[in-house]
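Asks: Attaching a predicted model along with its sequence, questions to come.
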Amino acid sequence: MNASPVSSTTAGLAVAGCTGLAVFGPLVGLSPAWIALLVGGGLLGLTLDASQLEGMGGHLLAEALPGGKMRLRRVARHEAGHWLVAREEEMKVRRVLVGTRPCLEAGLRCNGATEFELPDQVRLPMEDLRRWSRVLQAGMVAETLLEGSARGGADDRALLGRIWGLSGQDVATAQREQRRARREVEQLLRKRLDDLDVIAGRLLEGLDPEVT
């Protein structure tokens, strides 16, 4: 089995900590032995993060600190966009996860995910292609509307590209339909911004997105 990559967040924290100890440790009276011990502990933590936490330890730490939920607000809004548009399209959502810990517990290396029932057939009819185009772009649109830009969505774009690539449609048609779908989603979500924030808030609290 290949070793799990260490996240840039975790590696950055480790490097910053080691550098800080080397520079400021002697100034505050830390002996070289203590500095070596602390640096060794940091490197051990980095190794454990890579082997046991799939390189996501830095994210877990950041989310556990004060203000951690605010760091996840963008993720929650992204997933809320997927969920809301999927409901409009009557597409089944298996589950919605927000936060590194629940994602790791589900076997996913990310800090947010919305899982759908994937289609049974490879070549989808045009209307289904349009529905998937709306649902898979909804997270990025929600982020853009509520946060000013979209940081997530690479997996969404990749899946959408695969679905269209297997559809037998030409590239020009795929691009045109995806642009059309994005405009439709933007129009819908602009009218549902309050609902988006309510759903995102429930996801941040670990609640079901459905408001009963």
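Replies: Yep, that arrived. Numbering: from 1, shown residues only.
Asks: switch to C-alpha atoms for all contacts and neighbour counts from now on
Replies: OK.
Asks: host element of Glu115?
Replies: strand 112-116 (DSSP states H and E).
Asks: Next, the buried residues of that strand.
Replies: Using 16 or more other C-alpha atoms under 10 Å as the test for burial, strand 112-116 gives 112-114, 116.
Asks: One more: stretch 60-72?
Replies: Using 16+ other C-alpha under 10 Å as the burial criterion, the residues of stretch 60-72 that qualify are 60, 62-63, 69, 72.
Asks: can you check stretch 42-49 too?
Replies: For stretch 42-49, a neighbour-count test (16+ other C-alpha under 10 Å) marks 42-43, 46, 49 as buried.
Asks: One more: stretch 15-24?
Replies: Neighbour-count burial for stretch 15-24 flags 18, 21-22 (criterion: 16+ other C-alpha under 10 Å).
Asks: just how off-centre is that stretch within its chain?
Replies: Between the centre of stretch 15-24 and the centre of its host chain there is 30 Å, according to C-alpha atoms, centre = their mean, to the nearest Å.
Asks: how much space between Asp197 and Asp156?
Replies: Asp197 sits 21 Å away from Asp156, taking C-alpha to C-alpha, to the nearest Å as the criterion.
Asks: can you check Arg95 too?
Replies: Computed with C-alpha to C-alpha, the distance linking Arg95 and Asp156 is 16 Å.
Asks: who's more crowded, the two?
Replies: The residue with more neighbours, out of Arg95 and Asp156, is Asp156; 18 against 13, by other C-alpha atoms under 10 Å.
Asks: Quick check: next helix or strand after the helix or strand that contains the more buried one?
Replies: In this structure, Asp156 sits in helix 154-165 according to DSSP H and E. Per DSSP H and E, helix 154-165 leads on to helix 171-190 as the next helix or strand towards the C-terminus.
Asks: Please compare the first structure with the one that follows:
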Amino acid sequence: MSSQSEATALRAGAVVAALTGLSVAGPMLGLPASWLALISAGGLAALTLDAASFSGMGGHILAEALPGGQQRLWRIAAHEAGHVLMAQAETIPVSQVLVGSLACVRAGLTSRGATAFSVPDHAKLPLEELRRWSRVLQAGMVAEELLLGEAWGGRDDRHLLGRLWGLSGHDVDTARREQRLARREVTRRLRSDPDALKQQARQLLDQAPRLFRGGAS
């Protein structure tokens, strides 16, 4: 089960548990049965609407639209900006950049941000190609660290990078050493021009759509 599927299942379970608790405690609190029925129906309807219309991402979409949501989007924009700049440096074409849950849902993704490029699908990549992808895939996490002090995203990047190295035939020690070297190189490059990183992140942030507000679609 994916992390998003797990989160959706947890939300559904939480809603059902809350409604069950309310049905038990409601009469003791003096709540009319009609209120309990209305609240239960509303909770289940909201959960169904979220799953049907927003792929279970409705909570994230709403949070990004509320006060404070700009900071959530800024972190995502910083992450994707790192990928974009490093892909440009490595001459790897970027086909799409999405910032925010709403942009991702519109594109059919259950994610909060994404940078799309064509990852080689053959099993074994030359060492230099692995080094290039190690830099590009770790650039998002490094960008977050440089602009925000720590990285929250990057789970999918680490998974893909691990898969590429796992298919390469290189031993684990080599893979870890090369990834550490790549991360240091990415840090050096992005740190050398912080204004370019901030500018790219701001550009992506400005293009990010938000609920109740216009933006790129």
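Replies: Right, received. Where do you want to start? Worth saying up front: this structure is predicted, and the values here are computed from it rather than measured.
Asks: From the buried residues of stretch 15-24 of the first structure, pick the one nearest Val6 of the first structure.
Replies: Of all the buried residues of stretch 15-24 of the first structure, Cys18 has the smallest distance to Val6 of the first structure: 16.4 Å, by C-alpha to C-alpha.
Asks: which residue sits closest to the closest one, ignoring its sequence neighbours?
Replies: Nearest residue to Cys18 of the first structure, sequence neighbours excluded (C-alpha to C-alpha, 6 or more residues apart in numbering): Val39, at 5.7 Å.
Asks: For the one you found, which residues are in contact?
Replies: By C-alpha atoms under 8 Å, 6 or more residues apart in numbering, the contact set of Val39 of the first structure is 17-18, 21.
Asks: Recalculate using a threshold of 10 Å.
Replies: Residues near Val39 of the first structure by C-alpha atoms under 10 Å, 6 or more residues apart in numbering: 14-15, 17-19, 21-22, 33, 45.
Asks: Where helices are concerned, which of the residues you listed count?
Replies: 14-15, 17-19, 21-22, 33, 45 (DSSP state H).
Asks: Number of residues surrounding the closest residue to Ser55 of the second structure other than its chain neighbours?
Replies: By the measure of C-alpha to C-alpha, 6+ apart, the closest residue to Ser55 of the second structure outside its immediate chain neighbours is Thr110, 6.6 Å from it. By other C-alpha under 10 Å, 20 other residues sit near Thr110 of the second structure.
Asks: can you pull the contacts of Thr110 of the second structure?
Replies: Residues touching Thr110 of the second structure, when contacts are defined by C-alpha under 10 Å, 6+ apart, comprise 3-5, 54-57, 101-104.
Asks: And it, how far from Leu102 of the second structure?
Replies: Counting by C-alpha to C-alpha, the gap from Thr110 of the second structure to Leu102 of the second structure is 9 Å.
Asks: Common neighbours of the two, please.
Replies: Between them, Thr110 of the second structure and Leu102 share the contacting residues 54, 57, judged by C-alpha under 10 Å, 6+ apart.
Asks: and the host helix or strand of Leu48 of the first structure, how far from the second structure on average?
Replies: Remark: Leu48 of the first structure resides in helix 32-52, with elements defined by DSSP H and E. Once fitted to the second structure, helix 32-52 of the first structure is off its aligned match by 2.3 Å on average (mean C-alpha distance after the TM-score superposition for the first structure).
Asks: Compute the number of surrounding residues for Arg184 of the second structure.
Replies: If we define neighbours as other C-alpha under 10 Å, then Arg184 of the second structure has 14 of them.
Asks: quick one: it and Asp156 of the second structure, what's the gap?
Replies: 20 Å.
Asks: what do you get for Asp171 of the second structure?
Replies: According to C-alpha to C-alpha, Asp171 of the second structure stands 21 Å off from Asp156 of the second structure.
Asks: now Pro93 of the second structure
Replies: For Pro93 of the second structure, the distance to Asp156 of the second structure under the criterion C-alpha to C-alpha works out to 19 Å.
Asks: again with Arg75 of the second structure
Replies: Relative to Asp156 of the second structure, Arg75 of the second structure is positioned 16 Å away (C-alpha to C-alpha).
Asks: more neighbours, these two?
Replies: Neighbours per residue (other C-alpha under 10 Å) separate Arg75 of the second structure from Asp156, with Arg75 holding more: 26 against 12.
Asks: Go through the helix or strand hosting that one and flag the buried ones.
Replies: Using DSSP H and E, Arg75 of the second structure maps to helix 69-89. Of the residues in helix 69-89 of the second structure, 69-70, 73-87 count as buried by neighbour count, 16+ other C-alpha under 10 Å.
Asks: That one vs the first structure, mean deviation?
Replies: By mean C-alpha distance after the TM-score superposition for the first structure, the fitted helix 69-89 of the second structure averages 0.9 Å away from its aligned residues in the first structure.
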